[in-house]
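Undergrad: next input, structure requested:
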Amino acid sequence: MDKKKHSLGFKILMIFLIILGITVISVGGWLFSVMGGLNQEHTTEEIVLGEGKKQALIIYQPSNNKTTTNVIMELAQQLEAQEYRVIINYPSKELTYDLDRFDLIAFGTPVYMGKISSQLKSYISNQSIENKSILLFATGMNLDQQEELKQMADWFDNSNQIDTLKVGKADPALMKWFLEQSRQNWEEHKDAGYIVIHDASESKLDVITGATMK
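TA: As a prediction, the model looks like this:
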């Protein structure tokens, strides 16, 4: 009887260990896939919307689930409706855009486990960006955690006018509100750089003028 109990207990333990091992491998594989996609260099794929006189450039790192792409496309459509010619592409060392010729520049990245795209950071670090109107986007599930926006804003010179937003999905009404708020900031702070963190969930704003947020 004791041998049977011992044998049964051993089998249960082995089944538990096998299930645990499969779970660990599955989670590890998922994390590897997610983090790999976050920092993957994509082949450049330019998309152009609109024929307006104002010029906008959007550079973004796509997410695995298309959320970031959907957000960026919603932004592009809103800008197109406001008579912008919008160019969209992925961050890459192969890009040769002259950023000085754009009236507005936007950058976007997904957020996974508090991490943002190193590809996007690398692209921005290799550019000379001064005295520009800049929109920064992060997509993720935890909208209350906005440290990623502060990290992104810290990549830029203090002379830039920077409006930031973290979102969980593409929302036309929210995007329209964000652009309206950003335009008001551009007009109010014409002669000074600033950073504004827009809170999508509570419509609150934290403003820092003339200094990079730490």
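Undergrad: could you use CA atoms for every contact and neighbour count after this?
TA: Noted.
Undergrad: ok, the most centrally placed residue in the chain - contacts?
TA: Closest to where the C-alpha atoms of the chain average out (C-alpha atoms, centre = their mean) is Thr109, at 2.2 Å. Shown in contact with Thr109 (C-alpha atoms under 8 Å, 6 or more residues apart in numbering): Tyr60, Gln61, Pro62, Ser63, Thr68, Ile116, Ser117, Leu120, Phe137, Ala138, Thr139.
Undergrad: what about the fifth one, which helix or strand?
TA: Which is Thr68. Here Thr68 sits within helix 67-81, counting by DSSP states H and E.
Undergrad: how about this one, so we can line them up?
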Amino acid sequence: MKIILKVLLYIVLGILALCISEMLFFFILIHSNNTEKGNKTVIMKTDSIAHSKALVVYQPSLMTDSTKNVAYDLAKGLNSKGYDVTIAYPGKYLSTDLSTYKVVVFGSPIYIGQTSSVLNDYIKSVNNLKDQKILLFVTGGADDSEQLNSLEKLFTNAEIPMKISFKYNDKGNENKAFNLGSEIGKE
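TA: Purely as a prediction, here's the structure:
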């Protein structure tokens, strides 16, 4: 009987340790998604004489490069259509006056059904976006239409014509994002 109780105790302790480690893992993911990543800005210049400007703002993912890759592929598509594209992380350092941009893209990874609070706060702080084309994207492992809709609700002074979800590590993301950037850029 003592052996059975010891085995049961070890099983319970093992399950408890597993639960605690999962909770810690999810806490780290959420914390990372809701922490500013600093002032990182990349500019893709175009060779086009009559160039317009685009801004791609995304919160990088802790787990994969999916969000970063989608952001850069969208930027490459826009750049191929004659746009100077600025790629940046959201945060307090980033200007909230986006009037010089013709196209503005916002992207976030989804962790535990939530978009990045850093991106959400930045979107809320952005001034007038009535004249810009706006695209929202999220990366995640499931149908993320609910998260896209919650992102859209943050825009009180702009219409969101395009929202799209990308699955983590989907091999078609690169072409899908590039083609979408090209499509937006030619309008």
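Undergrad: tell me the first helix or strand C-terminal of the helix holding Thr68 of structure 1.
TA: strand 84-89.
Undergrad: who's in contact with that following strand?
TA: Contacts of strand 84-89 of structure 1 (C-alpha under 8 Å, 6+ apart): 44-60, 76, 79-80.
Undergrad: among those residues, which ones are buried?
TA: Buried members of the contacts of strand 84-89 of structure 1, scored by 16 or more other C-alpha atoms under 10 Å, are Leu49, Gly50, Lys54, Gln55, Ala56, Leu57, Ile58, Ile59, Tyr60, Ala76, Leu79, Glu80.
Undergrad: tally up the residues packed near the alignment partner in structure 2 of Leu17 of structure 1, please.
TA: Structural correspondence for Leu17 of structure 1 with respect to structure 2 (TM-score structural alignment): Val12. When neighbours are counted by other C-alpha atoms under 10 Å, Val12 of structure 2 registers 12.
Undergrad: again with the one 3 residues further on
TA: One way to gauge burial is a neighbour count; for Ile15 of structure 2, by other C-alpha under 10 Å, it gives 12.
Undergrad: before we move on, which element is it in?
TA: With DSSP H and E as criterion, Ile15 of structure 2 is part of helix 2-33.
Undergrad: now do Val207 of structure 1
TA: Counting by DSSP H and E, Val207 of structure 1 is found in strand 205-209.
Undergrad: and that strand, which stretch of structure 2?
TA: Using TM-score structural alignment, strand 205-209 of structure 1 finds no match anywhere in structure 2.
Undergrad: now the aligned partner of Lys54 of structure 1 in structure 2: closest residue in space that isn't a chain neighbour?
TA: Under the alignment (TM-score structural alignment), Lys54 of structure 1 pairs with Ser52 in structure 2. Nearest in space to Ser52 of structure 2, with sequence neighbours left out and distances taken as C-alpha to C-alpha, 6 or more residues apart in numbering, is Tyr83 at 4.9 Å.
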